[in-house]
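> I would like the atomic coordinates for the input below:
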Amino acid sequence: MSTRPYRVVQWATGALGRAVIRGVLERPDLELAGALVYDPAKVGMDAGTLAGRPATGIGATADPQEILDLDADCVVYAPGPDGDPFSGIETVCALLASGKNVIATHGYVYPRAHGPHMVAELEDACKRGGTSVHGTGVSPGFMSDLMPLTLTRLTRGINHVYVRECSDFSGHPSRRMVHQMLGFGKSEEAFLRAMRTTRGAMRTLASESLHLVAAGLGLELDEIDTDMDHRLAPADFTIAAGPVARGTVAASRWTFSAMAGGRPVITIEQIHKADAARIAEWGAPGYSIRVDGRPSIALSTDEDWVSNAISAAAAHALNAVPIVCAAEPGIRTFLDLPPIFGRLSARHAPGGAG
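Model prediction:
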């Protein structure tokens, strides 16, 4: 492990990126080295100010080359959940080849799910830079892959692994996310047309979790089956992102089943609701994980299982920084790395202040 703070760059300063910056500034083992922004209005702003903290003397840049030229150990790559998470793979490879480890908050949980070409591209960049790439997140990146694998330690003779995520978007303020990406408020015809593109991105992310769990269980998958269903709003209503008219789409359910030996062995179900109070079907918001084996294991949470999901995703990435920076070069998944734990706050640590 390094005896000096790891120098961290935050790539993108949306809600998650700002949480990462705050986390870096709070930890003595990490040091902020730079910040990349997409919004021209943020260029030149102090990274601390962007994150709601005192000025750091580090100005935000929109120029990727400035980040590539920086002396830094790690980049927390968080460009956002829009579309295909691997559309920026050339950027990720450039960062890796420049000598910076990359921790992605969207995708890269199990790149081997996407075939040998992507693996070769990433491994070559890692070899040139002497670096590693690692994907984190909450779902994918924890609840849909790491948590079910953890539960399998308590059972044997496993027949099936099931993960369910149900999300309520009634309080989500982003019209882009709720109305454009999820398709809520669209007519049924417009929704189905838009989901042709979304289907690929959803399957790409789910396949990483499915293949990661399968690899952890020693399974070879035959294929991944994808199914999508939706429900219409029973009446006009308004949510934080805007109005949803009666008869337009107000909920969707995606089911991804990993097949082996002609049967589903791992299933991930993702349910999105514009307003869970108005769409009771498919259950309440929260997570459910079930491992059918001897014995069978079930774990369920409600929607308040974490007090701040964005803060949790930021912490998951930051807690991985020392481990990933110390790892051997290459693609590093949860299956390759030692356990990653959080850190005790200084005010609670033995001998700590306060």
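> all contacts plus neighbour counts: C-alpha atoms, from now on.
Noted.
> starting at the chain centroid, how far to stretch 200-218?
Relative to its chain's centre, stretch 200-218 lies at 13 Å (CA atoms, centre = their mean, to the nearest Å).
> Now that stretch: buried residues?
201-214, 216 (16 or more other CA atoms under 10 Å).
> Also stretch 240-256?
241-242, 244-245, 247-256.
> Which of the buried residues of stretch 200-218 fall within helices?
Residues of these located in helices (DSSP state H): 201-214, 216.
> To compare with the earlier structure, here is another sequence to fold:
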Amino acid sequence: MKVVQWATGNIGSRALRGVIEHPELSLAGVYVNAADKAGVDAGKLCGLPDTGVTATADIADVLAAGADCVLYMPRLMDLGEVCRILESGANVVTTCGTFHHPAGLDPQVRERVEAACSRGGTSLHATGSSPGFITEALPLVLASLQRRLDSLAISESADLSRRNSPELLFGIMGFGTPPAEFARERAAHIAASFGPSLRQVAEDLGLPLDSIESDGECAVAPGPVTIAAGTIPAGTVAAQRMTVSGVRGGRTVLSFQSTWYCTADLDPAWRVRDTGWHVSVAGDAPLEVSLLLPVPLDRMAEVSPGYTANRAVNAVRAVCEAPPGILTARDLPHLVSALVTEG
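As a prediction, the model looks like this:
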């Protein structure tokens, strides 16, 4: 299948590598926004040998590539771009979070995207690791063991002390800022990011939610903390814990809690886990499942993009073979990877 990689940031460049190395995919093109990347061979953009495919900043080149699928991975989603791609006859797999709960989309947005899918005979699917795999795919698998599901709680932990991304940690996530008003504002942001996933899973399980609620708290650094991205001053945010709860009938049935921290030297009331996920399932077949990322912290920034990018690459064939429309994890078959073999 012919694939175009759209955007080559941390996630996009890892997806680009995945396409180039995939035994069943053929790279048809690369779209970039940065002028200094245009004309550069795709291999150089992801640390591989030259491929003969050069990047372009012209959308017309992408639409003319005759791709079966576009892996759409910019930082911000552009609805006009997405619809142009779909109308051109190329399916879209994206790590942008807009489409995790199709029924919850603004009606005009949903109508526009579905119309583009209909005209192009194409499909769109949003995935990734979190939200995505951990909030949509894995819960459905674990719930398949239940006949009575009382609750499903997902906890995500991430030690960010060796993540050398100042813009992400300080500019976007708010580490190193005064704690006043921080938690409430961040909680609202996390609810917008993960609430759609919880709603979709709840509907897939026949347990539609009455509401999504969010709450947050933060812990401050007891003294100056030096991390890979810079220095966190004493008394400013060094850890944050956000909880998004899906409520039905007055009780929480699904929840996602993130604990992201830059140091473990925190108030004793704060207990932090190693980087990874823990899922608790309460029902007639209760489960406690831990998924740890066994990667040294100084290699986490190098390895972690694969957790988001790989699932998107692995979804290409299933999305291309699906009926037109906006697809969720339940609409697709179980994703099986065509693994790269060594030697």
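> Got a TM-score for the pair?
The TM-score (TM-score structural alignment, normalised by the length of structure 2) is 0.91; 335 aligned residues with a CA RMSD of 2.1 Å.
> for the ones in helices among the buried residues of stretch 200-218 of structure 1, which one is nearest Arg18 of structure 1?
Leu205 (23.4 Å; CA to CA).
> and whichever residue in structure 2 pairs up with the closest one, what does it touch?
Matched to structure 2 by TM-score structural alignment, Leu205 of structure 1 sits across from Ser193. If you count contacts by CA atoms under 8 Å, 6 or more residues apart in numbering, Ser193 of structure 2 has them with 97, 131.
> what do you get if the cut-off is 7 Å, keeping everything else the same?
By CA atoms under 7 Å, 6 or more residues apart in numbering, the contact set of Ser193 of structure 2 is Gly97.
> for Gly354 of structure 1, what are its contacts?
Applying CA under 7 Å, 6+ apart, the residues contacting Gly354 of structure 1 are Arg347.
> do Gln146 of structure 2 as well
283-285.
> So which of the residues you listed is surrounded by the most neighbours?
Gly283 (16 neighbours; other CA atoms under 10 Å).
> And it, how far from Asp36 of structure 2?
54 Å (CA to CA, to the nearest Å).
> Now for the ones in helices among the buried residues of stretch 200-218 of structure 1: which two are most distant?
Ala201 and Gly216 (23.4 Å).
> now Asp222 of structure 1: how far from Arg263 of structure 1?
From Asp222 of structure 1 over to Arg263 of structure 1 (counting by CA to CA), the distance is 9 Å.
> do the same with Ser296 of structure 1
19 Å.
> Which residues does stretch 144-151 of structure 1 contact?
Residues contacting stretch 144-151 of structure 1 (CA under 7 Å, 6+ apart): 163, 209, 212-213, 216, 289.
> ok, of those residues, which one's closest to Thr13 of structure 1?
Ser209 (25.7 Å).
> The closest residue to the closest one other than its chain neighbours and Ala317 of structure 1, how far apart?
Sequence neighbours aside, Asp145 is the residue nearest to Ser209 of structure 1 in space, at 5.2 Å (criterion: CA to CA, 6 or more residues apart in numbering). The spacing between Asp145 of structure 1 and Ala317 of structure 1, counted by CA to CA, is 15 Å.
> swap in Ala33 of structure 1?
Noted for Ala33 of structure 1: a distance of 16 Å to Ala317 of structure 1, by CA to CA.
> quick one, which of those two is more surrounded?
Between Ala33 of structure 1 and Ala317, Ala317 has the larger neighbour count (other CA under 10 Å), namely 25 against 22.
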